[in-house]
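*Asks:* dropping the sequence and predicted coords here.
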Amino acid sequence: MQGASPYQNKPYLAVAPMLDWTDRHCRYFHRCFTKQTVLYTEMVTTGAILFGKQDFLEYNPEEQPVILQLGGSDPGAMAECTAIAAERGYNEVNINVGCPSDRVQNGSFGACLMAEPETVAACVKAMRAAADIRVSVKTRLGIDEHDSDEFLQAFIEPVMAAGCEYFTLHARTAWLKGLSPKQNREVPPLQYDRVYRMKERYPNLHITINGGIKTMADIEHHLQFVDGVMIGREAYQNPELLGQFDGLFDPNHQPVASEQVIAQMIPYIEQHIKKGGRAWHVLRHMLGLFNGQPGAKRWRQILSQRGPQAVSVNDLFAEALAEVQVARDKFHQFMREQTTYGAE
């Protein structure tokens, strides 16, 4: 097995694989906030790895620990991709059994595989035989009208028997018909208690909970019942939350300031530009900085307006940070005036 296991960390925290979001630039940005949190790639299909012209497995060494999420259902192809991932330095491959989109269903993988536990089990077995690497599964609680503990157990047990010890459970059912992927992230109700019950029923499994988790208080609550917590959209839309994660491992940890992260990102972005990339490839992942704080709107506006054409970022960041500071000063002045007025 390559490298140390991220599961040795107690607790286990992760940022969810999110299509079109958690690319290598996003992961590098997130790693500036947290050293302990496990990062995931976007879902990559077996076809993209085996036949695509682009390098879908590229990552920066600084991202580790990083896990490849793989989409597919053919055991042979899944095994071949796992062997390639191991050669490239990945320590774990995660099977996507949670995505409900039509495109994914048409490829016979994602959430629809919950109805085919033996197929997933065959993939796990082939993948573990192909490389000395961890294999994990990320899944929903059920699909369509199949929304019961019994259905979930009937999925977990054959996969577990094939050698999978690591499961991430998105605490919602997926509706494969009638709901869009966006609606599937919001409409089916969260059922955290069912995830807790799976940990009680299978205490030897490492179970991570995912879905609708937004605060440190949420994280600390869930960790009373399961082994790990995975954060999705909140980590992307409010990346400063990640700066608090390492405090769960080290009570003396001080969150890194966003200004420090921006300073770290400047040479990374400039190097990306020198290699022929666009600044916007990276900047788009940084729009959530200062979320909920004075100046956040101006930060987003300046990056969105100037970022797509930017050929350098020093001046762009300087202008955006100056606007943030102006907004902060105005807010603090307003609060001082309110305090003075209230004391009269």
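*Replies:* In hand now; what should we look at? Keep in mind that what you see is a predicted model, and the values were worked out from it rather than measured.

*Asks:* make it CA atoms for all contacts and neighbour counts henceforth
*Replies:* OK.

*Asks:* count the residues that sit near residue 70.
*Replies:* Neighbour count for residue 70, taken as other C-alpha atoms under 10 Å: 25.

*Asks:* and the longest strand that the chain contains, what other elements does it pack with?
*Replies:* Longest among the strand segments of the chain by residue count, using DSSP state E, is strand 38-45. Applying 3 or more C-alpha pairs under 8 Å, 6 or more residues apart in numbering; DSSP states H and E, one finds that strand 38-45 contacts strand 12-15, helix 24-31, strand 66-71.

*Asks:* mind putting those into a markdown table with distance to residue 224?
*Replies:* What follows is the helices and strands packed on strand 38-45, written out as a markdown table (distance: least, C-alpha to C-alpha, whole Å):
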| stretch | distance to residue 224 |
| --- | --- |
| strand 12-15 | 12 |
| helix 24-31 | 25 |
| strand 66-71 | 25 |
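
*Asks:* which one of those lies nearest to residue 310?
*Replies:* helix 24-31 (16.3 Å; C-alpha to C-alpha).

*Asks:* just to revisit the earlier point, so which of the helices and strands packed on strand 38-45 comes closest to residue 262?
*Replies:* Nearest of the helices and strands packed on strand 38-45 to residue 262, taken as C-alpha to C-alpha: helix 24-31 at 8.9 Å.

*Asks:* what's in contact with that closest one?
*Replies:* 37, 39-41, 58-60, 62-63, 239, 242, 261, 265, 281-282, 285-286 (C-alpha atoms under 8 Å, 6 or more residues apart in numbering).

*Asks:* filter these down to the buried ones.
*Replies:* Buried members of the contacts of helix 24-31, scored by 16 or more other C-alpha atoms under 10 Å, are 37, 39-41, 59, 63, 239, 242, 261, 265, 281-282, 285-286.

*Asks:* who's in contact with residue 258?
*Replies:* 240, 289-290.

*Asks:* need the residues you listed in TSV (columns: secondary structure).
*Replies:* TSV is the format used below for those (DSSP: H, G, I helix; E, B strand; the rest coil):
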residue	secondary structure
240	helix
289	coil
290	coil
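
*Asks:* among the buried ones among the contacts of helix 24-31, which two are most distant?
*Replies:* So, the buried ones among the contacts of helix 24-31 by C-alpha to C-alpha: farthest apart are 37 and 281, at 22.7 Å.

*Asks:* where do the helices sit along the chain?
*Replies:* All helices of the chain, identified by DSSP state H, fall at 24-31, 46-51, 75-87, 102-106, 117-130, 149-161, 181-184, 192-201, 216-222, 233-237, 258-274, 280-283, 296-306, 314-343.

*Asks:* just give me the neighbour total for the residue nearest to residue 54 when sequence neighbours are not counted.
*Replies:* Take residue 54 and drop its neighbours on the chain: the residue closest to it by C-alpha to C-alpha, 6 or more residues apart in numbering is residue 48, 7.9 Å away. Burial of residue 48 is recorded as 15 neighbouring residues (other C-alpha under 10 Å).

*Asks:* ok, now residue 193?
*Replies:* Neighbour count for residue 193, taken as other C-alpha under 10 Å: 11.

*Asks:* use this one as the comparison:
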Amino acid sequence: MTERPADLDTAARLSVAPMMDWTDRHCRVFHRKMSRHALLYTEMITAPALVRGGARHLIAFDDSEHPVALQLGGSDPRELAEAAKIGAEEGYDQIDLNCGCPSDRVQSGTFGAVLMRHSDLVADCAAEMIHAQGREVTVKCRIGVDEQEPEAVLPDFLQKISAAGVRRVTIHARKAWLQGLSPKENRDVPPLDYPLVHRMKAAFPDLHISINGGIDSLDAASAHLDALDGVMIGRAAYQRPADILLDADRRIFGDDAPRPTAEDVALEMIPYAEAHIVTGGRLHQVTRHMLGLFTGRPGARHWRRILSEGANRPGADGRLVEEALSAVTREVA
């Protein structure tokens, strides 16, 4: 059985959800500059891409991202075990198994939310992943899918994966409807059932349980932390990163060290972006994640416009970020 490191327990008090096409390595570096403690996740990477496709470049990351988790998608225990081993070799702090994504692509591959119908298989996958390497293996799931009754399905699911050695789980407090709703609709349409997730903590006190879904402020996160071990925030952390992350270390982790400002973060991203450009990258690949940095503040529109219009142009570099930041400063003045 894998022993759970105390620092990961603490980091998981607040985590930024794995989000396809959003939480890439540039996004995670950006988020880390706002919070020293929050647990960050990769986008979901499929086990076949790593094991059969040899796509290790998909899981490259910067040392500054720690603590950082690799989320894997798949349903073949041996393949997931090999992918978990690769993730551990690359230096990830934890390996997560996706049992919550409702997209058509993951359904056709028999992974993601459809695995809520196959709890025995999930337990087998988790056991193989744990046995293959030394990092903690966690699971992110839904409360159920389609016509399943969450009150019956979720406890059975949690019992089986915990028996397999999983000690930390994140529960998206919505069902996933695999037919009739798009992935986007599955993030909003099915009703949230926070009380069910809270009851699962009471039923499984030894499980470290984080809640996900519809949580869009530190006030809301703090309320859940009265009863649960962790909160995972997705779109709000991406679209309004300063609101969620700049004060997270103080409010969620009790760290009274001086917090950076949004302006500090923008300036700190310039050398990172410049280093990426030197290796052949584009400024846009970094700055697209920074557009929401000043949301709700004077100058936010100018910041977004300058970066959106200019970052894809040939030769765009850190000077564009300085220009956008100057526009924010002028607006405030």
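*Replies:* Yep, that arrived. The structure displayed is predicted, hence computed values, not measured ones.

*Asks:* so which of the helices of structure 1 is the most surrounded?
*Replies:* Most buried of these, by mean neighbour count (mean count of other C-alpha atoms under 10 Å): helix 24-31, with a mean of 22.

*Asks:* check the mean deviation of the longest strand of structure 1 from structure 2.
*Replies:* In the superposition with structure 2, the average deviation recorded for strand 38-45 of structure 1 is 0.3 Å (mean C-alpha distance after the TM-score superposition for structure 1).

*Asks:* who touches that strand?
*Replies:* Under C-alpha under 8 Å, 6+ apart, the answer for strand 38-45 of structure 1 is 6, 12-24, 27, 56, 63-72, 96.

*Asks:* repeat that with 7 Å
*Replies:* 13-20, 22-23, 27, 65-72 (C-alpha atoms under 7 Å, 6 or more residues apart in numbering).

*Asks:* picking up where we left off before, closest one to residue 181 of structure 1 among the helices and strands packed on strand 38-45 of structure 1?
*Replies:* Among those, strand 66-71 comes nearest to residue 181 of structure 1, with 15.9 Å by C-alpha to C-alpha.

*Asks:* where in structure 2 does that closest one fall?
*Replies:* Matched against structure 2 by TM-score structural alignment, strand 66-71 of structure 1 falls on residues 68-73.

*Asks:* now the matching stretch: how far from the chain's centre is it?
*Replies:* Relative to the centre of its chain, stretch 68-73 of structure 2 is centred 8 Å away, using C-alpha atoms, centre = their mean, to the nearest Å.

*Asks:* same thing with stretch 308-325 of structure 1?
*Replies:* 27 Å.

*Asks:* same question for stretch 192-203 of structure 2.
*Replies:* Centre to centre, stretch against its chain (C-alpha atoms, centre = their mean), the figure for stretch 192-203 of structure 2 is 21 Å.

*Asks:* what range in structure 1 matches that stretch?
*Replies:* The aligned range for stretch 192-203 of structure 2 in structure 1 is 190-201, by TM-score structural alignment.

*Asks:* and stretch 221-238 of structure 2, by the same measure?
*Replies:* Residues 219-236 of structure 1 are matched to stretch 221-238 of structure 2 when aligned by TM-score structural alignment.

*Asks:* can you list contacts of the matching stretch?
*Replies:* 11-16, 196, 199, 206-210, 213-214, 241-242, 288.

*Asks:* are any of those buried, and if so which?
*Replies:* For these, buried by 16+ other C-alpha under 10 Å: 11-16, 196, 199, 206-210, 213, 241-242, 288.

*Asks:* what's the average distance of the match of strand 66-71 of structure 1 to structure 1?
*Replies:* Compared with structure 1 after fitting, stretch 68-73 of structure 2 deviates on average by 0.3 Å (mean C-alpha distance after the TM-score superposition for structure 1).

*Asks:* pull the residues that contact that stretch.
*Replies:* Residues contacting stretch 68-73 of structure 2 (C-alpha under 7 Å, 6+ apart): 39-47, 87, 92-98, 111-112.

*Asks:* and with 6 Å instead?
*Replies:* Stretch 68-73 of structure 2 is contacted by residues 39-42, 44-47, 92-98 when judged by C-alpha atoms under 6 Å, 6 or more residues apart in numbering.

*Asks:* before we move on, back to that, need the buried ones among the contacts of helix 24-31 of structure 1 in TSV with distance to residue 122 of structure 1, can you?
*Replies:* As requested, these are arranged in TSV below (distance: C-alpha to C-alpha, whole Å):
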residue	distance to residue 122 of structure 1
37	30
39	26
40	23
41	23
59	28
63	30
239	37
242	36
261	43
265	42
281	37
282	38
285	36
286	40
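
*Asks:* closest one to residue 337 of structure 1 out of those residues, please.
*Replies:* Distances from residue 337 of structure 1 to those, taken by C-alpha to C-alpha, are shortest for residue 239, at 31.2 Å.

*Asks:* look up how far residue 233 of structure 1 lies from that closest one.
*Replies:* Distance of residue 239 of structure 1 to residue 233 of structure 1, given as C-alpha to C-alpha, to the nearest Å: 10 Å.

*Asks:* now do residue 261 of structure 1
*Replies:* Taking C-alpha to C-alpha, one finds residue 261 of structure 1 at 20 Å from residue 233 of structure 1.

*Asks:* now do residue 342 of structure 1
*Replies:* Counting by C-alpha to C-alpha - residue 342 of structure 1 and residue 233 of structure 1 are separated by 39 Å.

*Asks:* same question, residue 183 of structure 1
*Replies:* Distance from residue 183 of structure 1 to residue 233 of structure 1, by C-alpha to C-alpha: 14 Å.

*Asks:* repeat that for residue 339 of structure 1.
*Replies:* 36 Å.

*Asks:* could you do residue 39 of structure 1 as well?
*Replies:* Separation of residue 39 of structure 1 from residue 233 of structure 1 (C-alpha to C-alpha): 13 Å.

*Asks:* equivalent analysis for residue 152 of structure 1, please.
*Replies:* 25 Å.

*Asks:* likewise residue 6 of structure 1?
*Replies:* For residue 6 of structure 1, the distance to residue 233 of structure 1 - C-alpha to C-alpha - is 22 Å.

*Asks:* again with residue 215 of structure 1
*Replies:* Taken as C-alpha to C-alpha, the span from residue 215 of structure 1 to residue 233 of structure 1 is 12 Å.

*Asks:* excluding chain neighbours, what is closest to residue 80 of structure 1?
*Replies:* residue 130 (7.0 Å).
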